[in-house]
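Q: okay, here's the prediction I keep looking at, along with the sequence it came from:
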Amino acid sequence: MLKIIIKLIKYLKWDLSTKSFRFFYLNFFFKDIPGRLGMEIRKLLYERYLRHAGKNLMVYEGVHIRNIDKLSVGDNVALGVNNFIQAAGEVEIGNNAIFAPDVKIWSANHKYDDLEKPIFEQGYDYKKVVIGNNVWIASNVFIMPGAELGDGVVVSAGAVVGAKKIPPYTILAGNPARKIGLRNRKKEAKGK
């Protein structure tokens, strides 16, 4: 039993020696604190570990981030309840972007071309995800590696956005996500 405890302590010491694992442990303790207190604690934590953090970051309960040092967020970004961002291939989020609950963003994927090798031995493909300014991502959206969403894009609930460049002010829906409309730029200009 003592050998097992010593082994576990060594794992913990090794984990805490790297910045990304220190973030995992801290996030584990603070990710589900409710209310304004929890949001403020997570904001302070995330600002310390993100590649870039703009002003007025809001982080709701349950957010998970892998490779936080490769995630950049602009001003007035709201990460929604239970968002999961895997930023190994880099993720860049512009200003005034809001994410509803259960949004997932992936920037890396397993390679699987070699039929002679197990997939877990083949490594990863990394593709940056870019999300523009004033973008709204609705609940249960999945954004895949290589996706680029222009300014003002709206993604409807449950959509799956592939590795495409989406023009500004496009409204997307479906699996795979398709353009279902455009936002009215004249109305948006009056609101500024």
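A: Structure's in. What do you need? Numbers count the residues shown, from 1 in each chain.

Q: going forward, measure contacts and count neighbours with C-alpha atoms only.
A: OK.

Q: quick one: Tyr46 is in a helix?
A: Yes. Under DSSP: H, G, I helix; E, B strand; the rest coil, Tyr46 falls within a helix.

Q: ok, it to Glu188 distance?
A: To Glu188, Tyr46 is 31 Å away according to C-alpha to C-alpha, to the nearest Å.

Q: again, but for Phe21
A: Counting by C-alpha to C-alpha - Phe21 and Glu188 are separated by 42 Å.

Q: quick one: which of the two has more around it?
A: For Phe21 versus Glu188, the count of surrounding residues by other C-alpha atoms under 10 Å is larger for Phe21: 16 against 11.

Q: one more structure, for comparison:
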Amino acid sequence: MIKHLKFILFYPKIGPDMYLTHWLLFFKTSRLWFQKRKMGKIGENSEIRPYCTIIGTKNVMIGNNVIIPNGTTLGNLPGDKGSIIYIEDNVLLGPNVAIYSSTHNFQDVNKPIKNQGYNVASTRLKSGCWIGINSVILPGVTIGKNSVVAANSVVNKDVPDFTVVGGCPAKIIKRIDGSK
């Protein structure tokens, strides 16, 4: 029992399946204490809401004024210094967004994918960007300052500052700073 309790308290994960700690997210006082203890960095006025999943909590850096809404998944390879998710100040995330900084390798057809290791690359969401509902941000991608990712998009390449992208895979729809 003690071993299981230590696992739940100290394993670098937040999520509904971590039942003894997940309830801490439902109450603001315990949520603020818990997220500061569990995360790599979390800024002022930022919150992790219930029903989100974060794998590799110490590799997630969250700026000021960011809400991680329900259904969001932040996934990286715990303990790998190259697998970090950076979410800068004032980023808006819709529900059910998935952001990754690691993924499985799959080049060797003679091995099961789960035995081939991982490909890691830091992922960054620059300040003021908005990620629409159900979007997926893949490893190594940078979303530019004040850019918009349309709902249900899969982003596999960097997005320039002040740009709207959408689709699967996401493509530039328009610039929002007036330039062409």
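A: Received, thanks. Everything numeric here is computed off the predicted structure, so don't read it as measured data.

Q: in the first structure, which residue is most central in space?
A: Computing the C-alpha centroid of the first structure and ranking residues by C-alpha atoms, centre = their mean puts Ile85 first, at 2.7 Å.

Q: what lines up with it in the second structure?
A: Under the alignment by TM-score structural alignment, Ile85 of the first structure pairs with Leu74 in the second structure.

Q: ok, average deviation of the helix or strand hosting its match from the first structure?
A: According to DSSP states H and E, Leu74 of the second structure maps onto strand 73-75. Strand 73-75 of the second structure differs from its equivalent in the first structure by a mean of 0.5 Å after superposition (mean C-alpha distance after the TM-score superposition for the first structure).

Q: just checking, what packs against that strand?
A: strand 53-55, strand 98-100 (3 or more C-alpha pairs under 8 Å, 6 or more residues apart in numbering; DSSP states H and E).

Q: turn the ones you listed into CSV, columns for distance to His4 of the second structure.
A: Converted to CSV, these look like this (distance: least, C-alpha to C-alpha, whole Å):
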stretch, distance to His4 of the second structure
strand 53-55, 18
strand 98-100, 27
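
Q: can the ones you listed go into JSON lines with extra columns for mean neighbour count and distance to Lys126 of the second structure?
A: Shown next, in JSON lines, are these (neighbours: other C-alpha atoms under 10 Å; distance: least, C-alpha to C-alpha, whole Å):
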{"stretch": "strand 53-55", "mean neighbour count": "22", "distance to Lys126 of the second structure": "19"}
{"stretch": "strand 98-100", "mean neighbour count": "24", "distance to Lys126 of the second structure": "13"}
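
Q: so which of these gets nearest Trp130 of the second structure?
A: Trp130 of the second structure lies closest, by C-alpha to C-alpha, to one member of those: strand 98-100, at 12.9 Å.

Q: what's the mean distance for that closest one versus the first structure?
A: Mean for strand 98-100 of the second structure is 0.8 Å (mean C-alpha distance after the TM-score superposition for the first structure).

Q: who touches that strand?
A: In this structure, residues lying in contact with strand 98-100 of the second structure by C-alpha atoms under 8 Å, 6 or more residues apart in numbering are 72-76, 85, 123, 134-139.

Q: equivalent analysis for stretch 112-130 of the first structure, please.
A: Applying C-alpha under 8 Å, 6+ apart, the external contacts of stretch 112-130 of the first structure come out as 88-93, 106-111, 144-149.

Q: could you rerun that using 10 Å?
A: Stretch 112-130 of the first structure is contacted from outside by 70-72, 87-94, 105-111, 143-150, 163-165, using C-alpha atoms under 10 Å, 6 or more residues apart in numbering.

Q: for stretch 66-77 of the first structure, measure first residue to last.
A: 18 Å.

Q: where do the helices sit along the first structure?
A: Remark: helices assigned in the first structure by DSSP state H are 2-16, 19-30, 35-49, 185-190.
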